[in-house]
Every structure is written in structure tokens, then in C-alpha cells.
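>>> kindly return the folded structure for what I paste below:
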Amino acid sequence: MLAGDADREHAVDILKEAYTEGRLRPEEYDERIGWAYQARTYADLDRITADIPHAPAHRAPPQPYPPVPLTFAPVPRTNSAATAALVCGILGFLTLGVTSLPAVICGHVARGQIRRTGQHGDGQATVGLVLGYLGLAGLLAFISLIAVLLAFAPGP
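Model (predicted):
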């Protein structure tokens, strides 16, 4: 197999290390450096560095890694009825309880769908339910207060 420039440079690095360790004489080092730069194949590089303890003078061609399949787990979506329950529950205080009943209905529907499908949004549905029930309780208390006030109001 034909050697490339990087392979020849690797062989030269091995020779330099051997020279600095005292394994090669200066004239032998110069001669082998010349051979390394003239080498055409991996076998030529191996012959130049065969008597020096080291890893092979050539680098094996890189083996391609098998492609890694990109698999992403689907992210469960947030249930839209849960979002509707939360919004209606919050708006129940601003609308004096008018949107509290839809908050309760959407909350129960959402919790049932979430149990069946595994979607996200259980917390939103629960908060929407709580706010909806509080809004309904407030609306009933307000209506009861008006009824009591009208019952005990002095007549004309």
C-alpha cells in the first residue's frame, strides 16, 4: 500500500526519537531520514524502522466508523384540553366565574385523555380543575349572597 506524507512524517518522528535516545548514530540517522522521505510504500517505512522498538512506522488507514442511526424518541405533546382548562381556570377570576365551568369540564376531559394517550399536561389539567372549582365556589357564594340580600331587603 502506498504511503502518504503523514506516514513518512510519522516514520521520521520515530527516527528522531531513536536518535535522541542514542539508538542511532548521526550518520545512520541522516541516511535513514533520507530513505524515509523517499519511501513509497508502508513496507519501505517498516524496513527503515524495523530494528527500532516502536509502533509500526505507518499508520493503518482509518477504518470508517459504522453510521450511528439517529433515533429520537417522540416527545409527547401537551394535551390541548389541559391548556384550555388552565386558561379558563385563570380567566374564571377575571370573568367572575363565567369560565370556571368550562375549566372544570376541560380539566376532566384532559385528565382522561392524558391517562389514555400518555401526553403531557397533567399538572395543567389539575391546576385548571382546582381553579375552576374555586371559581364555581366563588360564583355560588356570590349568587347566595345576592339571594340572601334580596330576601332580607326591605320592600318598597
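
>>> only C-alpha atoms from now on, for both contacts and neighbour counts.
OK.

>>> nearest spatial neighbour of V98, chain-adjacent residues omitted?
Distances taken as C-alpha to C-alpha, 6 or more residues apart in numbering put G92 closest to V98, at 6.0 Å, once the chain neighbours are dropped.

>>> what helix or strand is the one you found located in?
In this assignment (DSSP states H and E), G92 forms part of helix 80-94.

>>> just V75 next, same as before
V75 belongs to no helix or strand when assigned by DSSP H and E.

>>> tell me how many other residues crowd the residue nearest to V98.
When neighbours are defined as other C-alpha atoms under 10 Å, G92 has 26 of them.

>>> OK, contacts around it?
Applying C-alpha atoms under 8 Å, 6 or more residues apart in numbering, we find G92 in contact with V98, T99, S100, L131, G132, G135.

>>> where along this structure do the strands fall?
In the chain, no strands are found when defined by DSSP state E.

>>> before we compare anything, build this one as well:
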Amino acid sequence: MRASHSDRERAIDVLKAGFSEGRLGQDEYEQRLARAAQAETYGDLHALLADLPQGPVPLPSPVPQQHFPQPQPVAPRTFLPAKPMPKTNGTAIGALVCGILTPMYGLTAIPAVILGHKAKAEIRKNGEEGEGLATAGLVLGWMAIGVAVMIMLIVIGAS
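Below you'll find the model as predicted:
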């Protein structure tokens, strides 16, 4: 397929970027500029840009696009906007903190278990991060409760 003036201008912009980034030497840059200005087809432009990070000029599809999903961007992943990271559930953090504080304060085992169960429900509902934190808080809380119950049984049995 024949290339238009705007296709040649886009190719020249990619070459300029490659030169300014130090990916092309002066001589090679000038040779490619001359070839881009004279390019007649998309294939000619593609050959000039294939080794540059901005990627080649996309070749037009001979099949109508109405039956297919939109094409993915040509830019490499590093140039695409970053996807936001899912936030960590605050209740899960609270469950872990209460679980860690249990050996020092003892009474934080019960809030660790309650917050852990609450955090797991919120994570399933909202798709947040922090499942491992909630599980760790639950385990620490239930372990502390189990130790407390065992100590109580030993004290009652000894008397």
C-alpha cells in the first residue's frame, strides 16, 4: 500500500527521536531521512523504523476493521501509561498489626480475628490487595486465643 505525506512525516519524527536518543549515528540518520522522504510504500517505511523503540509504522489491514477489536498501540510497554496498582485494604493491615501486638498486650488477639474476617470480606467485595495480611492477622489472633485457652485449662486442671 502506498504511503502518504503524513506517513512519511511520522517516520521522520521517529527517526529524529532515535537520533536524539543516540540510537542512530549522524550518517545513518541522514541516509534514513533521505530514504524516508522518498519512500513510496508502507513496507519501505517499515524497513527504516523496525529496529527503533517507537516501533514500525503500522501496516494497514486489507480486511475491514469493523469485525475485529481495535488494534493494540504500537508504542512499547514502557511508553504506555502505567496502570494504577490496587490499594491495600486498611482493615487487613489493622488485623496484622493487632496479631503482631498480641504477645505484648494479649487482648489484641480478639480484634485481630475480627478485623481479619472483616478484611477478607472487604477484599472479596472490592478486589483490593491484602489477603495475605488478613490471613496472617487471623492466624496470629487464633493462635493467641488457643494458647490462652490452653493456659486456662491447665490452671483449672491444676487446682
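
>>> ok, back up a step: which of the contacts of G92 of the first structure fall within helices?
Secondary structure assignment (DSSP state H) places S100, L131, G132, G135 from those within helices.

>>> the second structure: helices as residue ranges?
5-20, 26-38, 42-49, 90-105, 109-126, 131-158.

>>> quick one: closest of these to A82 of the second structure.
Smallest distance to A82 of the second structure across the helices of the second structure (C-alpha to C-alpha): 20.7 Å, for helix 109-126.

>>> gap between that closest one and the chain center?
Its chain's C-alpha centre lies 25 Å from the corresponding centre of helix 109-126 of the second structure when counted by C-alpha atoms, centre = their mean, to the nearest Å.

>>> counting contacts, what elements does that helix pack onto?
In terms of contact count using 3 or more C-alpha pairs under 8 Å, 6 or more residues apart in numbering; DSSP states H and E, helix 109-126 of the second structure is assigned the packing partners helix 90-105, helix 131-158.

>>> what stretch of the first structure does it fall on?
Residues 100-117 of the first structure are the counterpart of helix 109-126 of the second structure, counting by TM-score structural alignment.

>>> ok, average deviation of the matching stretch from the second structure?
On superposition with the second structure, the average gap between stretch 100-117 of the first structure and its aligned counterparts reaches 0.4 Å (mean C-alpha distance after the TM-score superposition for the first structure).

>>> got a list of contacts for that stretch?
The set of residues external to stretch 100-117 of the first structure that reach it, using C-alpha under 8 Å, 6+ apart, is 79-82, 84-89, 91-92, 119-122, 125-126, 128-133, 135-136.

>>> cool, stretch 146-153 of the second structure as well?
Residues contacting stretch 146-153 of the second structure (C-alpha under 8 Å, 6+ apart): none.

>>> the first structure: matching residues for that one?
Going by TM-score structural alignment, stretch 146-153 of the second structure sits over residues 137-144 in the first structure.

>>> average offset of that stretch relative to the second structure?
Here stretch 137-144 of the first structure is compared with the second structure after superposition; its mean distance to the aligned residues, by mean C-alpha distance after the TM-score superposition for the first structure, is 1.6 Å.

>>> list the buried residues of that stretch.
Burial within stretch 137-144 of the first structure, assessed by neighbour count using 16 or more other C-alpha atoms under 10 Å, is assigned to G138, L139.

>>> how far is the helix holding G92 of the first structure from where the chain is centred?
Mean C-alpha position of helix 80-94 of the first structure versus that of the full chain (C-alpha atoms, centre = their mean) differs by 31 Å.

>>> and what of stretch 122-136 of the second structure?
Between the centre of stretch 122-136 of the second structure and the centre of its chain there are 18 Å (C-alpha atoms, centre = their mean).
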